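Asker: Sharing a model that was predicted from the sequence below.
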Amino acid sequence: MGEKMKLYGFNNLTKALSFNIYDVCYAKTAREQKDYIAYIDEQYNSERLTGILTNLTDMIGAQVLHISQQDYEPQGASVTLLIAEGSMIPAGSTQVAHLDKSHVTVHTYPEYHPETCLATFRVDIDVATCGEITPLSTLDYLIGSFDSDIITMDYRVRGFTRSVNGRKLFMDHKITSIQDYIAQETLERYDAVDINVYEANLFHTKMMLKEIDLQNYLFNTDIYELPPKKRLDIMNSLRREMIEVFSGRNIY
């Protein structure tokens, strides 16, 4: 990809989807907390994240131009894909690539808090596309690719393009809510709230899992090993953590 690419019929509308996913876990000892971080670090290493983003690129009909990936010490990983819309348009005796350059990035942040015995795994995903392709169709795939307890999403369309008669277009697809692009069976599992600014082509949705199956939040612990009061205390701690992350403020 060393040579410069010629652009033909360029659409400069930029569609940016920012996606934050949080997974919360209870680990009762310092050893379990470290083991949880190590487990998450292995499950979502840069190799697996690259596979997720590569599948996403295929789903939106783009092609990968370059991949950069990195695992960090003591924990975390990052992956960046340079992508492009990949149609080929004949131009005289040559082939001119219609490539609207875009990118996809993901960063992971596993962490734990010793005093609360809670561990949080945060994933930040950014998908920026130029031209006709939009990342909204990949939402269910992204939600299903991670253990998503809380999700916050921002979608913004910037710039403008022109119709064939010269009229400026500041939006080339219909949207009233990010939720319109999420399957109903997925939405039924979450409480969802929208904050949309239509004049600015800015859409925000946040989601929190409705039901908590405590066993899914215990790391290396069986729920039946815990007395009822301890189970209730853990459930309350998990729910408080999730509500504060969902609300974006300290409540308790």
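Answerer: Nice, I can see it.
Asker: C-alpha only now, for contacts and for neighbours.
Answerer: Will do.
Asker: distance of Val197 from Arg156?
Answerer: Distance of Val197 to Arg156, given as C-alpha to C-alpha, to the nearest Å: 10 Å.
Asker: Between the two, which is the more surrounded one?
Answerer: Per other C-alpha atoms under 10 Å, whichever of Val197 and Arg156 has more neighbours is Arg156, with 16 against 12.
Asker: Can you point out the buried residues in the strand or helix carrying Ala97?
Answerer: Using DSSP states H and E, Ala97 maps to strand 94-98. For strand 94-98, a neighbour-count test (16 or more other C-alpha atoms under 10 Å) marks 96-98 as buried.
Asker: Turn those residues into TSV, columns for distance to Thr50.
Answerer: Output for the buried residues of strand 94-98, formatted as TSV (distance: C-alpha to C-alpha, whole Å):
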residue	distance to Thr50
Val96	29
Ala97	25
His98	25
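Asker: and which of those residues is nearest to Ile83?
Answerer: Nearest to Ile83, judged by C-alpha to C-alpha, of those is His98 at 12.4 Å.
Asker: follow-up on the earlier one: what touches both of Val197 and Arg156?
Answerer: Phe203 (C-alpha atoms under 8 Å, 6 or more residues apart in numbering).
Asker: Which of the helices or strands spans the residue lying closest to Ile251 once chain neighbours are set aside?
Answerer: For Ile251, ignoring the flanking residues on the chain, the nearest one in space by C-alpha to C-alpha, 6 or more residues apart in numbering is Glu244 at 6.2 Å. Element membership for Glu244 (DSSP H and E) is helix 228-247.
Asker: still on that earlier bit, nearest to Ile251, of the buried residues of strand 94-98?
Answerer: Ile251 lies nearest to His98 out of those, by C-alpha to C-alpha, at 50.0 Å.
Asker: and here's the other structure:
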Amino acid sequence: MDKKLKLHGFNNLTKSLSFNIYDICYTNSEQQRRDYIEYIDEMYNAERLTQILTDVVKIIGANILNIARQDYDPHGASVTLLIAEHEMPPEPSETTESPGPLPETVVAHLDKSHVTVHTYPESHPDNGISTFRVDIDVSTCGLISPLKALNYLIHSFDSDIVTVDYRVRGFTRDVDGTKHYIDHNISSIQNYLSEDTQNSYEMIDVNVYQENTFHTKMLLKQFDMNNYLFGDGTDAFTLDEQKDIEKRLKKEMQEIFYSRNMPDL
């Protein structure tokens, strides 16, 4: 894919990015649990999510056609953006296998199809663990890959665990009629992440190259108890209580990361 493809008609490839982010915390009481969910609903309401998706659209190079958004009762929010391909073709740097911009350096650009986000706050019934999940899907048709939005999205949320799936579907034809099932080089989703992001997470890749399917799981390496206690600091708990809470939190993160329930240690 080093040479620019000369296509017969429109680029019919569909590039789909599915992105799941999990934020984990410990709530010490029923009131703290309610306060946490209320905080999440306020912090990531439909208006804030719309702004995040609007920035994603700019990063990957498109125009917004329509916005539909909704806050839910008792909690959660959804936003859907319909998008159209930008009139100008992307710069080479926007389609190469390299990290995209961070939130403070957002630049312009996107393609056609849609961008959606849904939020899911929830809590464990009896052990104090609360989680917040964000599902983001970016689907584009044409020249542009949605992978350039990854850095921005990871830095826009408190991301303890991240799951990323990317797939290129369909085919397009060149002027000689030859089918092309992908139009850009990619060996790993990790190559689209900035160095600080790669250093901050433990990562696992599962890639099926012949199917143009790429999967990466990410687990935050650093564990600071104060970052996981909602409404309290470590001084509110004894050392034994802190150890027990840490064990619960790490078990929750391991279960989400490996997608299976684990026995108590």
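Answerer: That came in fine, so what should we check first? Computed from a prediction, not measured in an experiment: that's the story for all the values here.
Asker: Around Val245 of the first structure, how many other residues sit close by?
Answerer: Look at Val245 of the first structure: counted by other C-alpha under 10 Å, it has 18 neighbours.
Asker: The second structure: matching residues for whichever helix or strand comes after the strand holding Ala97 of the first structure?
Answerer: Toward the C-terminus, strand 94-98 of the first structure is succeeded by strand 101-113 as the next helix or strand (DSSP H and E). Matched against the second structure by TM-score structural alignment, strand 101-113 of the first structure falls on residues 112-124.
Asker: for stretch 226-242 of the first structure, same thing?
Answerer: Aligning stretch 226-242 of the first structure against the second structure (TM-score structural alignment) gives residues 237-253.
Asker: Same check on stretch 185-196 of the first structure?
Answerer: Stretch 185-196 of the first structure maps onto residues 196-207 of the second structure, going by TM-score structural alignment.
Asker: What are the boundaries of the helices in the second structure?
Answerer: Using DSSP state H, the helices of the second structure run over residues 30-43, 46-60, 150-156, 195-200, 239-258.
Asker: So what touches the last one?
Answerer: Where contact means C-alpha under 8 Å, 6+ apart, the residues beyond helix 239-258 of the second structure that reach it are 24-26, 127, 129, 160-161, 217-219, 225, 234, 261-262.
Asker: Check the fourth one too.
Answerer: Outside of helix 195-200 of the second structure, the residues that reach it under the criterion C-alpha under 8 Å, 6+ apart are 151, 190, 220-222.
Asker: From Lys251 of the second structure, how far off is the aligned partner of Gly144 of the first structure in the second structure?
Answerer: With TM-score structural alignment as the criterion, Gly144 of the first structure lines up with His155 in the second structure. Remark: distance between His155 of the second structure and Lys251 of the second structure (C-alpha to C-alpha) = 24 Å.
Asker: The two - which one has more neighbours?
Answerer: Using other C-alpha under 10 Å as the criterion, His155 of the second structure and Lys251 rank with Lys251 on top: 17 against 13.
Asker: Could you measure from that one over to Ile64 of the second structure?
Answerer: The gap separating Lys251 of the second structure from Ile64 of the second structure is 41 Å, by C-alpha to C-alpha.
Asker: Same question for Ser78 of the second structure.
Answerer: According to C-alpha to C-alpha, Ser78 of the second structure and Ile64 of the second structure sit 17 Å apart.
Asker: what about these two, which has more around it?
Answerer: When Ser78 of the second structure and Ile64 are compared for neighbours, Ser78 comes out ahead with 23 against 20, by other C-alpha under 10 Å.
Asker: how about the more buried one, what's its match in the first structure?
Answerer: Checking TM-score structural alignment: Ser78 of the second structure goes with Ser78.
Asker: shouldn't its match be in contact with Thr108?
Answerer: Yes: with contact defined as C-alpha atoms under 8 Å, Ser78 of the first structure counts as touching Thr108 (6.6 Å).
Asker: which helices and strands does the strand holding Ala97 of the first structure pack with?
Answerer: strand 87-91 (3 or more C-alpha pairs under 8 Å, 6 or more residues apart in numbering; DSSP states H and E).
Asker: what's the strand it packs on packed up against?
Answerer: strand 94-98.
Asker: which residues touch Thr54 of the second structure?
Answerer: Thr54 of the second structure neighbours (C-alpha under 8 Å, 6+ apart): Ile64.
Asker: ok, it to Ile83 of the second structure distance?
Answerer: 10 Å.
Asker: what touches both of these two?
Answerer: Going by C-alpha under 8 Å, 6+ apart, residues that sit against Thr54 of the second structure and also against Ile83 are Ile64.
Asker: okay, now Glu57 of the first structure: neighbour count?
Answerer: Not Glu; residue 57 of the first structure is Thr. 23.
Asker: Touching, it and Thr80? I think so.
Answerer: No: using C-alpha under 8 Å, Thr57 of the first structure is not in contact with Thr80; the gap is 11.7 Å.
Asker: What residue in the second structure is paired with Lys210 of the first structure?
Answerer: Using TM-score structural alignment, the partner of Lys210 of the first structure in the second structure is Lys221.
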